[in-house]
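Structure here, sequence nowhere to be found:
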């Protein structure tokens, strides 16, 4: 179930109630008249089956509620209600598979801001990956992959393309490219410092590295893994099942490839710069494409579910 808290001017209260009151997916409908000060008006609260949330939100958009008031959407972690259970059972589709597009868009905007925290995580993850390359440590590579925050921006690219949010597309692109640029520059600087101190040598970058050699040797499997990982990641972000994200972070070679680019630049090793850059590009393109395709498929599937819901409401008004 999703809980909606709607704050509207008094003139919109009755249209909102008319739009949601007869919806079989809506339960626990309450109105607090005159309780809102900004905007001056009323507060309406309701629970709605997750599968029908997009339909309700779209109706509120058509009434202009977001322009004149506020709609808060929050998942209800635990609830006890026979009426709510009936609403979920009668709503077409399955709750765990439903995509609440308003939440997905909001999360995409929130997690693609190029701020100090994002840049810090990118730099720290890439530096950790650089140490993993020097030590040829797969464990440290995995740690760097999990620490990197770049997947949110990659997933946002798919959301922007499918939902035609071009401002989000620009924002996610700038965040993604800017984050990697800062991380690579920081790793290059750290490697130059380590080289001056004698802590990092050319052999550390070009010598045999059986544990981390995959970082600069991309192949067709790199692209396939990126496709699968991104599809799983987007499903985790948009559905009610989030357990697959850690597997996504461990599967894709973005942060380690960026670290190897920075280290190779410090030593002027062109072959590894090219190989790691190609590995990074393959992963980014593959994940962005797979994310967009997965979201497009979800949108198409739920469009059909919505049509079933409209037909069902027409038969039983």
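Structure's in. What do you need? Source: prediction; values computed, not measured.

okay, CA-based contacts and neighbour counts for the rest of this
OK.

Tell me which stretches of the stretch 201-317 of the chain form helices.
202-206, 220-238, 245-251, 255-267, 270-315 (DSSP state H, counting those that start in this stretch).

Out of these, which gets nearest to residue 153?
Residue 153 lies closest to helix 270-315 among the helices of the stretch 201-317 of the chain, at 9.3 Å (CA to CA).

Which other helices and strands does that closest one contact?
If you count contacts as 3 or more CA pairs under 8 Å, 6 or more residues apart in numbering; DSSP states H and E, helix 270-315 packs onto helix 150-163, helix 220-238, helix 255-267.

closest to residue 68 out of those helices?
helix 150-163 (23.0 Å).

tell me which residues in that closest one are buried?
For helix 150-163, the neighbour count (16 or more other CA atoms under 10 Å) marks 150-163 as buried.

just stretch 101-109 next, same as before
Within stretch 101-109, the residues scored as buried using 16+ other CA under 10 Å are 101, 103, 104, 105, 108, 109.

Those into TSV, with extra columns for secondary structure and distance to residue 206?
Output for the buried residues of stretch 101-109, formatted as TSV (DSSP: H, G, I helix; E, B strand; the rest coil; distance: CA to CA, whole Å):
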residue	secondary structure	distance to residue 206
101	helix	46
103	helix	46
104	helix	42
105	helix	43
108	helix	38
109	helix	40
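
ok, so of those, who is nearest residue 236?
Using CA to CA, residue 104 is the member of the buried residues of stretch 101-109 that lies nearest residue 236, at 11.2 Å.

Surely residue 286 is in contact with residue 229?
No - using CA atoms under 8 Å, residue 286 is not in contact with residue 229, being 9.3 Å away.

rewinding a little: of the buried residues of stretch 101-109, closest to residue 314?
For the buried residues of stretch 101-109, the nearest to residue 314 is residue 101 (24.2 Å; CA to CA).

putting a second one here so we can go through both:
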């Protein structure tokens, strides 16, 4: 269930209440006249089944409530109510299958913003991965993949393609390119420092690396895993099942590939730099393709579900 908190001008309250009441899957409607002070207006609260949430939010935005007032949406972790159970039963489809496009756009917009924090996390993840590739330590590689924040811009780009939002697409693309470029540059400097202190050596980089050698040797399996991880990541994001994101993060070798390319570049090993860069691009491509197709499939099947429900109710 979702909880909506609305601030509505007093002269629009009846219109909004009618919109909420006619939306199948809503309950617990409450109106507090004159409660809002900034902006001034009435406070309207209601609960809505997740599968009906996108329709209600779109209807409220069509009324201009987001411009003259406010629309706030929260997830309800626990709701002990027979009315809530009935609302979820009446709403079309399953809540786990529903996509809240406004929430997805807002979340990916925030995650795809190029910021100091984003670059810092990506740089730290790449440096951890650099230690992992030199030491051939799989634990460090997994840790680096979990720290890396690159799935945010990737999800933002997929969402922008499906929603036809060029500004979000450009923002996400910029965050990816600039973020990885900055992280790799920092890691090159880090590698030179570690070499100067004799913690990194070219011999270790070129030695047999059974645990991490795949990072600079891309193949079709790399692309297949990236595609599967991209689909799983997008499903996790749209269904609010954040626990799956950890598994997605440690399934693809974007950060380790960038790290290996940076360390190899520091030593002038262009062969490993080229192979790692190809691995990085292959993974990014696989995630973007899979994520976009997953969102398109969700959008298509959800639209079909709503059509069937409309025919049945009609």
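On my side now, so go ahead. Everything quoted here is computed from the prediction, not taken from an experiment.

Need the max-distance pair from the buried residues of helix 150-163 of structure 1.
Maximum pairwise distance in these, criterion CA to CA, is 20.3 Å, between 150 and 163.

before we move on, back to that, format the buried residues of stretch 101-109 of structure 1 as a markdown table; extra columns: distance to residue 199 of structure 1.
A markdown table is the format used below for these (distance: CA to CA, whole Å):
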| residue | distance to residue 199 of structure 1 |
| --- | --- |
| 101 | 49 |
| 103 | 47 |
| 104 | 45 |
| 105 | 45 |
| 108 | 40 |
| 109 | 41 |
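
Can you report how many residues lie near residue 67 of structure 2?
10 (other CA atoms under 10 Å).

Could you list which residues are in contact with it?
Neighbouring residues of residue 67 of structure 2 by CA atoms under 8 Å, 6 or more residues apart in numbering: there are none.

Let me know the closest of the buried residues of stretch 101-109 of structure 1 to residue 38 of structure 1.
Of all the buried residues of stretch 101-109 of structure 1, residue 103 has the smallest distance to residue 38 of structure 1: 23.0 Å, by CA to CA.

which non-adjacent residue is nearest the closest one?
Distances taken as CA to CA, 6 or more residues apart in numbering put residue 73 closest to residue 103 of structure 1, at 7.5 Å, once the chain neighbours are dropped.

Residue 144 of structure 2 too?
Spatial nearest neighbour of residue 144 of structure 2, chain neighbours left out: residue 125 (4.6 Å); criterion: CA to CA, 6+ apart.

And residue 186 of structure 2, by the same measure?
Counting by CA to CA, 6+ apart, the residue nearest residue 186 of structure 2 is residue 123, at 6.6 Å.

In which helix or strand does the one you found reside?
Using DSSP states H and E, residue 123 of structure 2 maps to helix 116-135.

That helix vs helix 151-163, what angle?
Inter-element angle recorded for helix 116-135 of structure 2 and helix 151-163: 120 degrees (by axes from the mean of the first three to the mean of the last three CA atoms, to 10 degrees).

mean deviation (superposed) between helix 116-135 of structure 2 and structure 1, please.
By mean CA distance after the TM-score superposition for structure 1, the fitted helix 116-135 of structure 2 averages 0.8 Å away from its aligned residues in structure 1.

Check the offset of the helix or strand that comes right after that helix from the chain's centre.
Proceeding C-terminally, helix 116-135 of structure 2 gives way to helix 138-147 as the next helix or strand, assigned by DSSP H and E. Chain-centre distance of helix 138-147 of structure 2: 19 Å, with CA atoms, centre = their mean, to the nearest Å.

Give me the mean distance between helix 138-147 of structure 2 and structure 1.
Mean deviation of helix 138-147 of structure 2 relative to structure 1 after superposition (mean CA distance after the TM-score superposition for structure 1): 0.6 Å.

and that helix, which residues are buried?
For helix 138-147 of structure 2, the neighbour count (16+ other CA under 10 Å) marks 140, 141, 142, 143, 144, 145, 146, 147 as buried.

Same question for stretch 289-297 of structure 1.
Applying 16+ other CA under 10 Å to stretch 289-297 of structure 1 flags 289, 290, 291, 292, 293, 294, 295, 296 as buried.

Measure how buried the nearest residue to the second one once chain neighbours are set aside is and give me the count.
Nearest non-adjacent residue to residue 290 of structure 1, counting by CA to CA, 6+ apart: residue 227, 5.0 Å away. Here the neighbour count serves as a burial measure; for residue 227 of structure 1 (other CA under 10 Å) it reads 25.

Was I right to think residue 227 of structure 1 contacts residue 294?
No - applying CA under 8 Å, one finds residue 227 of structure 1 not in contact with residue 294, separated by 9.8 Å.

Pull the contacting residues for the residue nearest to residue 186 of structure 2.
Here residue 123 of structure 2 is in contact with 180, 182, 183, 184, 186, 187 (CA under 8 Å, 6+ apart).

and these as CSV, adding secondary structure and distance to residue 303 of structure 2?
Formatted as CSV, those follow (three-state DSSP; distance: CA to CA, whole Å):
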residue, secondary structure, distance to residue 303 of structure 2
180, helix, 37
182, helix, 41
183, helix, 41
184, helix, 42
186, helix, 46
187, helix, 46
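
Just put those in TSV and tack on neighbour count.
TSV is the format used below for those (neighbours: other CA atoms under 10 Å):
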residue	neighbour count
180	22
182	16
183	24
184	25
186	18
187	28
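
can you give me the end-to-end distance of stretch 243-260 of structure 1?
Stretch 243-260 of structure 1 has an end-to-end distance of 29 Å (CA to CA, to the nearest Å).

list the buried ones in it?
245, 248-260.

Ok, stretch 215-227 of structure 1 next?
Neighbour counts using 16+ other CA under 10 Å place 215, 216, 217, 218, 222, 223, 224, 225, 226, 227 of stretch 215-227 of structure 1 among the buried residues.
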